[in-house]
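Participant: 3D model of this:
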Amino acid sequence: MPSKQPDDNRRRKPMRNGRRKTKTVGPHPIDLHVGRRLRELRMLNGFGQTEIAKLLGITFQQVQKYERGTNRVSASRLYDIAQALKVPVSYFYDDIPRDLTDKSIAQRNKIVTQLFVSREDPMQRRETLELVRSYYGVEDDVLRERIFELIKSISKYNSSKTDRGI
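Facilitator: Coordinates of the predicted model:
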């Protein structure tokens, strides 16, 4: 009869109360990405957290936790969110940064989550999302293009002013 010795390739972590103790700091980067996509989509559609919560039958605090990545979104809840916001479930996984997709699970878990919650990221600002929503709210294509060109020229003017020390 073969002996029941542990396989050296499958070393187990120390158990405590029958559960493995894993050490993680902060939300998982993928949860942060999904939460960020939820927030962007919600704001682009002009919904508040309370409105989304009512559509889903949950509290607005739960929506906040999903958006921050504090609570993970289950598969069924993500499906419900996608249905409510009229996007495919894959929308929430689109644009995952390459530093997450090209790494092993262990390497992904070590990535600094600050990349996903940085306040320096302009797409995390309410102002940016409201601007984009308003921009696409302009139905006249020619007018929308002129607004775009106006903003670009103002931005260039401010940049050149700063470069000249004015």
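Participant: going forward, measure contacts between C-alpha atoms and count neighbours the same way
Facilitator: Fine.
Participant: show me where the protein has strands.
Facilitator: According to DSSP state E, the chain carries its strands in the segments 15-16, 19-20.
Participant: can you redo these as TSV with distance to residue 84?
Facilitator: Output for the strands of the chain, formatted as TSV (distance: least, CA to CA, whole Å):
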stretch	distance to residue 84
strand 15-16	41
strand 19-20	37
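Participant: save those strands as CSV, and put in mean neighbour count and distance to residue 72 too.
Facilitator: Below are those laid out as CSV (neighbours: other CA atoms under 10 Å; distance: least, CA to CA, whole Å):
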stretch, mean neighbour count, distance to residue 72
strand 15-16, 9, 24
strand 19-20, 10, 20
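Participant: now the other sequence, so there's something to compare against:
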Amino acid sequence: MPKKNAFPAGEIDVVIGRNIRSIRKDRHLATQDMANLLGKTAQQCQLYELGHTRVSAHALKRIANLLRVPATAFFAGLDDPVTNEPIPVYGSKELFLKLDMALLDAETASLIEKLAKKFA
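Facilitator: You can find the predicted model right below:
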């Protein structure tokens, strides 16, 4: 009898997988290349990206390091369990709006505002 997963993949896994795929594609990294760098098969990475297989915390951290994003970027689109508000999409202008410009020097704040307008 096949072993059943005690925690089958679900909706959260689909969102995480979709975000992994989106960020990987933004980095122009092929699935096979990501798999090679992670020591996984391309098929395993595809299963992650489709949400068919749950990504372990260790693998999620390795993928985040490889793609040079915080691991929290993969949770974009889900609701924050504390505030019940949607977690902003990685790279969205909402992330720029959360910066406290008063804590930055004028040159850095100006550069961030220009980048936000350019990529909005």
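Participant: coming back round to it: closest one to residue 49 of structure 1 among the strands of structure 1?
Facilitator: Ranking these by proximity to residue 49 of structure 1 (CA to CA) places strand 19-20 first, at 35.3 Å.
Participant: not counting sequence-adjacent ones, nearest residue to the residue nearest the centre of structure 1?
Facilitator: Nearest residue to the geometric centre of structure 1 (CA atoms, centre = their mean): residue 36, 2.2 Å. Leaving out its chain neighbours, the residue that sits closest to residue 36 of structure 1 by CA to CA, 6 or more residues apart in numbering is residue 67, at 5.7 Å.
Participant: quick one: list the elements packing against the longest helix seen in structure 2.
Facilitator: In terms of residue count, the longest helix belonging to structure 2 (DSSP state H) is helix 11-26. With contacts defined as 3 or more CA pairs under 8 Å, 6 or more residues apart in numbering; DSSP states H and E, the packing partners of helix 11-26 of structure 2 are helix 42-50, helix 57-67.
Participant: now those helices as TSV including distance to residue 96 of structure 2 and mean neighbour count?
Facilitator: Below are these laid out as TSV (distance: least, CA to CA, whole Å; neighbours: other CA atoms under 10 Å):
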stretch	distance to residue 96 of structure 2	mean neighbour count
helix 42-50	27	18
helix 57-67	20	15
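Participant: which position in structure 2 pairs with the residue nearest to residue 36 of structure 1?
Facilitator: Alignment note: residue 67 of structure 1 maps to residue 49 in structure 2; criterion TM-score structural alignment.
Participant: before we move on, back to that, which bit of structure 1 covers the longest helix of structure 2?
Facilitator: Under TM-score structural alignment, helix 11-26 of structure 2 corresponds to residues 29-44 of structure 1.
Participant: superposed on structure 2, what's the mean shift for that stretch?
Facilitator: On superposition with structure 2, the mean distance recorded for stretch 29-44 of structure 1 (mean CA distance after the TM-score superposition for structure 1) is 0.4 Å.
Participant: look up how far residue 54 of structure 2 lies from the closest residue in space to residue 50 of structure 2 that isn't next to it in sequence.
Facilitator: Excluding its sequence neighbours, the residue lying closest to residue 50 of structure 2 (CA to CA, 6+ apart) is residue 17, at 5.6 Å. Noted for residue 17 of structure 2: a distance of 9 Å to residue 54 of structure 2, by CA to CA, to the nearest Å.
Participant: neighbour-wise, which of these two wins?
Facilitator: residue 17 (25 against 22; other CA atoms under 10 Å).
Participant: just to revisit the earlier point, you'd agree the residue nearest to the centre of structure 1 is up against residue 64?
Facilitator: No: here residue 36 of structure 1 lies out of contact with residue 64, judged by CA atoms under 8 Å, at a distance of 10.6 Å.
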